[in-house]
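1. Build me a structure from this.
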Amino acid sequence: MTATTAVPVRPAKQPKARGQRDKPEKWGSPVTYFIALLLIAVCLAPVVYIVLGGFRTNSQISTNPAAFPSPWVFKNYAAVLTSTTFWGEFANSIIVALVSTIGVVVLGVMVSFVIARYDFKFKGAMYSLFAAGLMFPMVIAITPLYLVIKDLGLVDSLFGLIVPQVAFGLPTTVIILVPFLRAIPNEIEEAASIDGASRLGFFFRMVIPLAVPGVVTVAILSFIGSWNNYVLPLYILNSQANYTLPLGVQAFSSQYSTDTAAVLAFTSLAMLPALIFFAIFQKRIVGGLTGAVKG
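-> Okay, the predicted model is just below:
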């Protein structure tokens, strides 16, 4: 006769009574929230000061620099918005940022696809080369970069800004996109091949839609980086007709150094597009970077 072992039976989980709610999550440490709010205040305070300063007069700023506008003055912003110089520099920044972003995204996706999906000799060395590009910012290479652009005859032209920005934007793009493209299952590619899709067909029909979060992330980072770039235009551009907004802010500040309120208005309008762009797409950036880490 064999002995049987009694297996304890766990009681079934009782459903929650009607009206019973989950307990609210406990708040974290007040110190954490205080530090977070302090950092937010440190980051926002200069931006708020610049924006509000454009609504003041020079006498208000000199009398009480930390006060709110009283009364509010709109002529500083009106003068900037009716200036052909501002809109010309705005157009130059838009052209450079858009073309640079398109170049970074198109070339970055193609390079990342090859590195992520194909095996070939020196594949690891190529990826390491792009990773090493993150350690060499544009400021370090600005002198030899200027000499190369001068030899190519691209000094004082918008194209002379676009080419280096695309080149220096590729390392970040490749590092972000390669994990996205590696995470695509091989079964999808095999199924597409069985259905008669070529490699290019698989790339355009499957890879691009699946990599949209990463593509959007690198596009946003490239656009904002190009919009805020100051050092390269400072070296490349000579005529004010080709100035971008960061360089235009410096020129305007030098020309109207005694008119502090007008300088603040020009500066706030110059940085406003990048702030709005970043505020709208910040979730896309976080989601894209998170996906890259998971991949």
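
2. going forward, measure contacts and count neighbours with C-alpha atoms only.
-> Fine.

3. Now for the residue nearest the centre of the chain: which residues touch it?
-> Centroid-nearest residue in the chain: residue 221, 2.2 Å away (criterion: CA atoms, centre = their mean). Counting by CA atoms under 8 Å, 6 or more residues apart in numbering, residue 221 touches residue 285.

4. For it, what is the enclosing helix or strand?
-> helix 212-227 (DSSP states H and E).

5. show me where the chain has helices.
-> 30-53, 58-63, 75-81, 84-117, 123-132, 142-151, 159-182, 186-194, 199-202, 208-210, 212-227, 231-236, 245-255, 260-294 (DSSP state H).

6. Specify the angle between the last one and helix 212-227 in degrees.
-> Interaxial angle, helix 260-294 versus helix 212-227 (axes from the mean of the first three to the mean of the last three CA atoms, to 10 degrees): 150 degrees.

7. repeat for the first one
-> Inter-element angle recorded for helix 30-53 and helix 212-227: 50 degrees (by the same axes, to 10 degrees).

8. Check which helices and strands helix 30-53 sits against.
-> Judged by 3 or more CA pairs under 8 Å, 6 or more residues apart in numbering; DSSP states H and E, helix 30-53 is in contact with helix 260-294.

9. To compare with the earlier structure, here is another sequence to fold:
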Amino acid sequence: MTTLQEMPPVTDRPPTGTTPRGSRRRGRSFGGGGPLVYLLALAVVALTVGPVLYGALGGFRSNEQLIRDPAGLPDPWVTENYEGVVTNPDFWGYALNSTVIALITTVVAVLAGVMAAYPLARYQFKLREPLFMVFVLGLLFPVAVAIIPLFILITRDLQLGNTWWGVALPQAAFALPTTVVILRPFLMALPQELEEAAFIDGATRIGVFRHIALPLTAPGLVTVGVLAFVGSWNAYLLPLLLLQDDMRTLPLGVADYSTQYSADTAGVLAFTTIAMIPALVLFLAMQGRIVSGLQGAVKG
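-> Here you go, the predicted structure:
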């Protein structure tokens, strides 16, 4: 008569002294990337943030300190440079022009972009994809190529030279391809059942667009809005040709200030630092929404 031998209990734990292969791999990966990845990331951060920090700290130094030790820290800290920029009435005129032009550009680009992206995403018609490719090709069209025709069109034909709208409308047109390309996947990902339920309840196409499409694409709208605002705020070439005197924007003001006070290097650094603060703060405040918006566009 045979007896059954007791089998040792089965456990999922590995034998003593051994570690799973996956855990060793995770321990060496430094949270998803090797040392080389971190070194490259640090190098990119240094190249990106370094000039910004140098300009901001340089505004707290005197010209004598910059000449004596260009790479040193402020010693002592000087605030007269920033005070001189803030108390300069020309600076606030430049800031007002940049703000108004950037807001007009953002509103026009977002509204026109979402109205163009909606039929390209939700309607079926013969030339839908070729029409969308026109917007995609618009991403490859630089402003410099069309700058002379735009100058003639805006100043001679439309009589909008040296005005806010004369700069904002072309900037919105160049921001339109990016807006359409980002918003179309958002609108294509909307469930068809939502539109069908709304039509059953008596909603019109405009009502569906207003009450369903726009709220559900809010992350994408924020993304394209921030991109349009920052692009308009930093624009230089188009305002340079179309704006004069009191209508000039902050990038042009930085150039004028650096030309007028060429010997005041610390003052120029202070002016440049203050000029980039609004766009930098807006981008940093909305970076989470921008990333989520771009991820939604890629997934769609």
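
10. quick revisit: so which of the helices of structure 1 gets nearest residue 13 of structure 1?
-> Nearest to residue 13 of structure 1, of all those, is helix 260-294, at 33.9 Å by CA to CA.

11. how about the closest one, which residues of structure 2 does it hit?
-> Mapping helix 260-294 of structure 1 onto structure 2 (TM-score structural alignment) gives residues 265-299.

12. Now the terminal residues of that stretch, how far apart.
-> Distance across stretch 265-299 of structure 2, first residue to last, is 47 Å (CA to CA, to the nearest Å).

13. Check the offset of that stretch from the chain's centre.
-> 7 Å (CA atoms, centre = their mean, to the nearest Å).

14. For it, which residues meet the burial criterion?
-> Using 16 or more other CA atoms under 10 Å as the test for burial, stretch 265-299 of structure 2 gives 265-276, 279, 283, 289-290, 293-294, 296-297.

15. Stretch 248-261 of structure 1 too?
-> Across stretch 248-261 of structure 1, burial judged by 16+ other CA under 10 Å covers 248-249, 252-253, 260-261.

16. which among the residues you listed gets closest to residue 122 of structure 1?
-> Looking across these and measuring by CA to CA, the closest to residue 122 of structure 1 is residue 248, at 44.1 Å.

17. Counterpart of the closest one over in structure 2?
-> Match for residue 248 of structure 1 (TM-score structural alignment): residue 253.

18. again with residue 63 of structure 1
-> Under TM-score structural alignment, residue 63 of structure 1 pairs with residue 68 in structure 2.

19. residues contacting the counterpart of residue 184 of structure 2 in structure 1?
-> In structure 1, the residue equivalent to residue 184 of structure 2 is residue 178, according to TM-score structural alignment. Residue 178 of structure 1 sits next to 112-113, 115-116, 292 when contact means CA under 8 Å, 6+ apart.

20. With residue 213 of structure 2 instead?
-> Counted by CA under 8 Å, 6+ apart, residue 213 of structure 2 has contacts 187, 190.

21. That one and residue 167 of structure 2, how far apart?
-> Residue 213 of structure 2 is 30 Å from residue 167 of structure 2, by CA to CA.

22. hang on, the earlier thing: so which of the contacts of residue 178 of structure 1 hold up in structure 2?
-> When you map these onto structure 2 and apply both residues aligned by TM-score structural alignment, their matches' CA atoms under 8 Å, the shared contacts are 112-113, 115-116, 292.

23. Closest one to residue 212 of structure 1 out of those, please.
-> Looking across these and measuring by CA to CA, the closest to residue 212 of structure 1 is residue 292, at 11.7 Å.

24. Enumerate every residue touching the closest one.
-> Residue 292 of structure 1 makes contacts with 176-180, 214, as judged by CA under 8 Å, 6+ apart.

25. Tell me, how many residues neighbour residue 74 of structure 2?
-> Counted with other CA atoms under 10 Å, residues neighbouring residue 74 of structure 2 total 16.

26. Surely it and residue 54 touch.
-> No - the criterion here is CA atoms under 8 Å, and residue 74 of structure 2 misses it with residue 54 at 10.6 Å.

27. Now do the same for residue 84 of structure 1: its match in structure 2.
-> Match for residue 84 of structure 1 (TM-score structural alignment): residue 89.
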